[in-house]
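Colleague: can't give you the sequence, but here's the structure:
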């Protein structure tokens, strides 16, 4: 690192992280280090929201530390996420200037906690691949948990069946190696659903597999939310770093909404999410709004008829569905969207075939015009969300952290 860069970093740290030293380890508690590819942005993607909720829960019972695997110095935007975790007793690594005006970074942080670590929780395959050998060498006592988040290669292969892409095909091969071969070297593996646990038994010993799904809890009671009569429009939400979400919006625009507009010509759909590709701008109109990232999405749960997710491929548990249920909002999705979600068609969600655009359009029309059906899904949100509560999952988490 050049002298100019060191000076720049020093000034940045002195201003933003002057005394962020937090490596005190309580006795009589196990110590867990969670490593992610970023400081998790709980309000931008479901995987980040999941690991944030898991970290906050674990911190009630263990000493929990978190580290970004890719950045030595967090961006300014990460500060609110770091503070949120710190507020719940999770110690997040940040470099800092100590009282002797010396910069301290990751090497120092790891040196302090490695000898007393019990578990390292590698969130996402890239992290597991990067850190497996490091922890085996530097901290052989540590149990390594590989948190898959979803089965990436399976999602990619499903996408390639719809739209072939050479770069994605190569990525799928690499992820398949991590998820079916390298994963055998983990001590424990967290999978997102029982369906994925069953799938993974073809590659690793079942005793290593534990279902730790998305974490969702009812945020409001049904009676606290605006009724059917005070609602209008529908919305889609999801980060567009994720190919299935890009495809879903294209299908909404090209196939589904034209069918809906034949019956409900003024129904508005809002597309929410960061990193929208350039070609989405051509879709933008009064009734098909490309809103981009929205800081506060709660008003959409309060004013819209439903959250729609016409996913044609993917894997894992869908955070956008769980989040809608948190706010008692009816969910419309596909068979692939409902996979691993414990949803019942007509009771906790409306579900169409992956490529049945007419059925999906009919479901949109129905949820926006049928008060009785809307109320059924609205009232059954707690039933739909219970399997994702901490209460329902805590025993499995504790079991994974035994030994």
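Modeller: Perfect, I can see it now. What you see is a predicted model, and the numbers here were worked out from it, not measured in a lab.
Colleague: when you work out contacts or count neighbours from here on, use the C-alpha atoms and nothing else.
Modeller: Will do.
Colleague: the residue positioned nearest the centre of the chain sits in which helix or strand?
Modeller: For the chain, residue 47 is the residue whose C-alpha lies nearest the centre (C-alpha atoms, centre = their mean; 1.6 Å). Per DSSP states H and E, residue 47 falls inside helix 46-58.
Colleague: what's near enough to touch residue 346?
Modeller: Residues in contact with residue 346, defined by C-alpha atoms under 8 Å, 6 or more residues apart in numbering, are 373, 377.
Colleague: next one for the comparison:
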């Protein structure tokens, strides 16, 4: 039986983050091909960490900058190692290369961190993004990680285009793997059975917090036109500053963690997501389409999701237009029902699991069979691998010696 090792930045929390849900999707793809899977992580588990043992995934805690990892990875002897984000590859990639040189190394970016960072900088400086904004330390680190790996998973078509066209990364090193949908939930409450607006997102993720601040700005104007409506803001890890925005009189309600996203979505009439910046695909919008909840978002929020298909609601980055469209979508039954159908169509045409599963696993199998020639063609990756083995390795060993 083939063996996949996943080295996680954190233990997956599918009810807290889209990244947690995506990780379970990737696990499912490998399990369907008969892989045994072990998940390694140095982070502490939380009360909301998914119990991977319930889906037959073995788990092992590991330590940062500790040679005990070498013994663990050698003993497990994987065919494939997947790094959860580039920071994990930086930490453990050289150890995997030294101890399991024939294992296929796969990087899951989740989203391109350098893109999100560049957009955050320009958002906070209130200006347009220019090319130089990309070229940060995060960019250099993430790019080096991509080249050191045999395959990198890209979640968004926009990011795939950015990587191959703007930065000329050879397409053989990349694979487009978005969120995957196994089913669409059409048996949901109708327009007349729903009320209130909803927003959702982990409060520890800065773009989500900025989205809540945008909503606070817009809400009074929406509430003025829809006096009976409330905005229910859900999200894991509510901060104190977020709690201070809670206002019963205004109908702006900070609800905290949603025990069931599906249940919360089924009661709400419209999802509001004025996302000012970010990267990758937005899990909240993906789930809304799956569950039949129309939404209003920005160009940034919808990026990479609908292709040339109509959105399941509206896309606008203008404040006044966002407010107008929110009221319109909330009030117009015909418009709402059309938006819901548009969402189902986007999922059906662009995110069904069957569209991606076999292509991805075929790519993994082909690379394993041709690993030597694949690596020889990626000579820049070999150079970076050599350099990182020298620098990262000895820095890690120095930290380990210092800690002991």
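Modeller: Nice, I can see it. Remember, predicted model here, so these are calculated numbers, not experimental data.
Colleague: could you measure from the counterpart of the residue nearest to the centre of the first structure in the second structure over to residue 33 of the second structure?
Modeller: Matched by TM-score structural alignment, residue 47 of the first structure corresponds to residue 19 in the second structure. According to C-alpha to C-alpha, to the nearest Å, residue 19 of the second structure and residue 33 of the second structure sit 22 Å apart.
Colleague: which stretch of the first structure lines up against the helix or strand residue 82 of the second structure falls within?
Modeller: Using DSSP H and E, residue 82 of the second structure falls within strand 80-84. Counting by TM-score structural alignment, strand 80-84 of the second structure pairs with residues 119-123 of the first structure.
Colleague: residues contacting the matching stretch, please?
Modeller: Contact partners of stretch 119-123 of the first structure, identified using C-alpha under 8 Å, 6+ apart, comprise 31-37, 51, 128, 131, 142-149, 401.
Colleague: which ones among those lie within strands?
Modeller: 31, 32, 33, 34, 35, 36, 143, 144, 145, 146, 147 (DSSP state E).
Colleague: picking up where we left off before, list the buried residues in the helix holding residue 47 of the first structure.
Modeller: 46-58 (16 or more other C-alpha atoms under 10 Å).
Colleague: excluding chain neighbours, what is closest to the corresponding residue of the first structure for residue 313 of the second structure?
Modeller: For residue 313 of the second structure, the aligned position in the first structure is residue 349, judged by TM-score structural alignment. Spatial nearest neighbour of residue 349 of the first structure, excluding adjacent residues (C-alpha to C-alpha, 6 or more residues apart in numbering): residue 331 at 5.1 Å.
Colleague: ok, the one you found - contacts?
Modeller: Counting by C-alpha under 8 Å, 6+ apart, residue 331 of the first structure has contacts 306, 307, 308, 309, 321, 324, 325, 348, 349, 350, 377.
Colleague: now the two most distant members of those.
Modeller: 309 and 377 (15.6 Å; C-alpha to C-alpha).
Colleague: returning to that earlier point: residues touching the match of residue 313 of the second structure, list them.
Modeller: Counting by C-alpha under 8 Å, 6+ apart, residue 349 of the first structure has contacts 330, 331, 332, 333, 343, 377.
Colleague: now the counterpart of residue 339 of the second structure in the first structure: which helix or strand?
Modeller: In the first structure, residue 339 of the second structure lines up with residue 377, judged by TM-score structural alignment. Secondary structure from DSSP H and E places residue 377 of the first structure in helix 371-379.
Colleague: mean deviation of that helix from the second structure?
Modeller: In the superposition with the second structure, the average deviation recorded for helix 371-379 of the first structure is 1.0 Å (mean C-alpha distance after the TM-score superposition for the first structure).
Colleague: contact partners of that helix?
Modeller: Taking C-alpha under 8 Å, 6+ apart as the rule, helix 371-379 of the first structure contacts 222, 228, 305, 328-331, 346-349, 366-368.
Colleague: emit the ChimeraX select command for whichever of the residues you listed are buried.
Modeller: The ChimeraX selection below is limited to those of these classed as buried (16+ other C-alpha under 10 Å):
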select :222,228,305,328,329,330,331,347,348,349,367,368
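Colleague: farthest-separated two in the contacts of helix 371-379 of the first structure?
Modeller: It's 222 and 366 that sit farthest apart of those, by C-alpha to C-alpha, at 19.9 Å.
Colleague: before we move on, back to that, can I get the buried part of the contacts of residue 331 of the first structure as one ChimeraX selection?
Modeller: In ChimeraX, this line selects whichever of the contacts of residue 331 of the first structure come out buried by 16+ other C-alpha under 10 Å:
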select :306,307,308,309,321,324,325,348,349,350,377
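Colleague: just the ones of the contacts of residue 331 of the first structure in strands?
Modeller: 306, 307, 308, 309, 350.
Colleague: looking at those, which one is closest to residue 117 of the first structure?
Modeller: residue 309 (40.4 Å).
Colleague: what do we get in the second structure for that closest one?
Modeller: Match for residue 309 of the first structure (TM-score structural alignment): residue 273.
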